[in-house]
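Q: I need the structure of the sequence given here:
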Amino acid sequence: MSITTIPLEALKGRGSASRLAHRFSRDQRDPWDDGWDTLAELQAERPERLQTQVHFEDAKSAISRNDSPDIPFDASLNPYRGCEHGCIYCFARPTHSYLNLSPGLDFETQLIAKRNIAEVLRRELARPGYRPSQIAIGTATDCYQPIERELRLTRSVIEVLGEARHPFGLVTKSSAVERDLDLIAPLAAQRLAAVYITITTLDARLARILEPRAAAPHRRLQTIRALTEAGVPVGVSVAPQIPFITEDMEQVLQAAREAGARSAFYTVVRLPWEVAPLFRQWLEVHYPQRADRVMARIQEMRGGKDYNADFATRMKGSGIWAELIRKRFETACRRLGLNRERTLLTREDFRPPSSGGQGHLF
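A: From the prediction side, this is the model:
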């Protein structure tokens, strides 16, 4: 698989160090030294800082359905494709391949915004025979990534769900969710909303290279506190767990509990398709001395491979190392009193929203 490497000077605030050719590419090119020092000259060039570009699309549907036995929800919604947070481990990176874009830098710089998602969602909820079930928002890409500040697509989705009294949960690494507390808090009081904040590590230096454009760890803790004080049920996601990289799970859980979180969950790192070579390259750039050790432990949890998509093990892994992570998580949760009660949202008050067409006389 070909990788076009980008000089590190251009990568401040970016997770990937390359525009990895996606798996459907017909042409793949590798850098090559022709003996005239052209490769060294190319690498010495200092290109302009990579800029984020937003492209708009009209979505045909808003709600995605799944029947995967290892996922605790069957309905999800994502206002954006690609994610500016640039998390190097993101399992959604390979979806950019279907757009003929690189899962590497394109995933975090070439973003797709579903500009009509609120209107499409309204139509879907208003269909005769629609049966509500909790919708998970931001399961693939972060629904509060930086472009949400201006586009407000997530806010428009919450407005529709609120009008319909439809239950939802959202997961984010961003403090921008606080902006929408005026919508989320009243819905939470009616058992219609819950929020989950992802905190992978408390190590600010690590977070800066692992999740370069997400909120700092201490800021995410402040967000948990702000949501809790507003009466919103808050959980913490300590995902993904990466052997020899994210080593402070217990400290994250304790800090989140002290900030107000009442539930927690985790997954182990997943490296499907193009994520594996991207993650290997990230290790070589930032942790060259431990890269082989990290990958060996990941493969130990995946039956000797970089990734195993088996439903029974893909989220938590298998083997001794996966069992150790599970025991650490469960022990910490018991000690801290996390996950003692489930956050149960109601769907009994659902009412179809106005479809936007001709109104009713009575």
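Q: For the rest of this, base every contact and every neighbour count on C-alpha atoms.
A: Fine.
Q: and the gap between the closest residue in space to Ala264 that isn't next to it in sequence and Phe168?
A: Leaving aside its sequence neighbours, Ala264 sits nearest to Val236 (CA to CA, 6 or more residues apart in numbering; 4.7 Å). Computed with CA to CA, to the nearest Å, the distance linking Val236 and Phe168 is 16 Å.
Q: Next, the structure of the following sequence, for comparison with the previous one:
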Amino acid sequence: MTASPITLGDNLTTSQLGFGGMALTPVYGAVEPADALATLHHAIDVGVTFIDTANVYGGGSNEQLIAAVLRDRRAEVQLATKFGITGNPAAGDRGVRGDRDYVRQCIDESLQRLGTDTVDLYYLHRLDPNTPIEDTVAAMAELVTEGKVRHLGLSEVTAAELRRAVAVHPIAAVQSEWSIWSRDVESNVVPAAAELGVGFVPYAPLGRGFLTGTVTADTISSNDIRNHFPRFDDGSIDTNRAAVAAIQTVADAVGATAAQVSLAWLRHKGSDFGLPVVSIPGTRKQHRIDENVSSLDVDLSAAQVAELDSIAGLVSGERSAVASWVSSGRE
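A: Here you go, the predicted model:
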């Protein structure tokens, strides 16, 4: 069982499915480091070699965790990390910096924590409203010239911001939330990425676990980051079960799980829009990685894709508590 390779923008080749490292931090409750390492190793073993992290995940501890895997397996991994967010977003502290000094400071700190001399894909995690994106990307491009970074990426940018960035340096990928219940990026950002030859990396492709059908109000602990998202509050979470039920109907029809159908839907949407899509679901459990990889064998009919397309209309609550924090809030 392997995930076949796919090429994003700027000739960056990765596995067709990635792994979101944020799941291996305490944002969803406590996690055992030994279990987290075993999960990462298993992902690579089955061909999920595109590993995504960020300097803000666990205050840098996620990069340090991944370093333990890279020590012996760096050549097998396409490594992505991010910079730009300051503070602790999980606690409502959403600062951003994109100035040249901070760009250079962050890459050196990340490389040290990761125990490597280069990052395959380096993202601007959020746009700094006080620094023109052209200046931030120019500073990031210096890192490519110096060999510290191989490719550049942007997270949660608008179509206009993406165009401005591409004019400075090739962009390999845009990472934004995109899933059956979060489709706002399809209005402008996804078409712009397709036009410009930029790949797309959907984060939270399973709706932070909700689209799998395994998450209820009772399973979310008091220290879970999902408590900060409107879709998980008391007024929305029960309503949103209708979306999960609709996904499960399709899953039953094709003999797959709701998670597999959700990931297969994104693969089909990438084909519809004409751009490479590499989802990065996160998990703490090895068998969930196997389940996610098996989504690559799930084929959906045009009618089933259309049925899944309608689910966004059932969803209650915005995808972010702060509109400007995501691209749709600035479009």
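Q: what's the TM-score for these two chains?
A: Overlay of the two chains. TM-score (TM-score structural alignment, normalised by the length of the second structure): 0.40; 188 aligned residues with a CA RMSD of 5.2 Å.
Q: Could you identify the helix or strand that succeeds whatever helix or strand the residue nearest to Ala264 of the first structure lives in?
A: Element membership for Val236 of the first structure (DSSP states H and E) is strand 234-237. Tracing the chain C-terminally past strand 234-237 of the first structure and defining elements by DSSP H and E, one meets helix 249-259 next.
Q: what's the helix or strand just after that following helix packed up against?
A: For helix 249-259 of the first structure, the succeeding helix or strand toward the C-terminus, using DSSP H and E, is strand 263-265. Here strand 263-265 of the first structure touches strand 234-237, going by 3 or more CA pairs under 8 Å, 6 or more residues apart in numbering; DSSP states H and E.
Q: For the strand it packs on, name the packing helices and strands.
A: Packing partners of strand 234-237 of the first structure (3+ CA pairs under 8 Å, 6+ apart): strand 193-198, helix 217-229, strand 263-265.
Q: would you turn those into TSV with mean neighbour count and distance to Ala75 of the first structure?
A: Listed next are those as TSV, based on neighbours: other CA atoms under 10 Å; distance: least, CA to CA, whole Å:
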stretch	mean neighbour count	distance to Ala75 of the first structure
strand 193-198	24	15
helix 217-229	20	24
strand 263-265	21	19
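Q: any chance of these in a markdown table, plus distance to Thr38 of the first structure?
A: What follows is these, written out as a markdown table (distance: least, CA to CA, whole Å):
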| stretch | distance to Thr38 of the first structure |
| --- | --- |
| strand 193-198 | 44 |
| helix 217-229 | 42 |
| strand 263-265 | 49 |
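Q: For Ile158 of the first structure, find the nearest of those.
A: strand 193-198 (9.6 Å; CA to CA).
Q: Show me what that closest one is packed against.
A: strand 168-172, helix 181-189, helix 217-229, strand 234-237.
Q: I'd like those written out as CSV, with distance to Val252 of the first structure added.
A: Converted to CSV, these look like this (distance: least, CA to CA, whole Å):
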stretch, distance to Val252 of the first structure
strand 168-172, 16
helix 181-189, 24
helix 217-229, 9
strand 234-237, 9
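Q: Out of those, the one nearest Leu125 of the first structure is which?
A: Ranking those by their distance to Leu125 of the first structure (criterion: CA to CA) puts strand 168-172 first, at 13.1 Å.
Q: Understood, closing this out.
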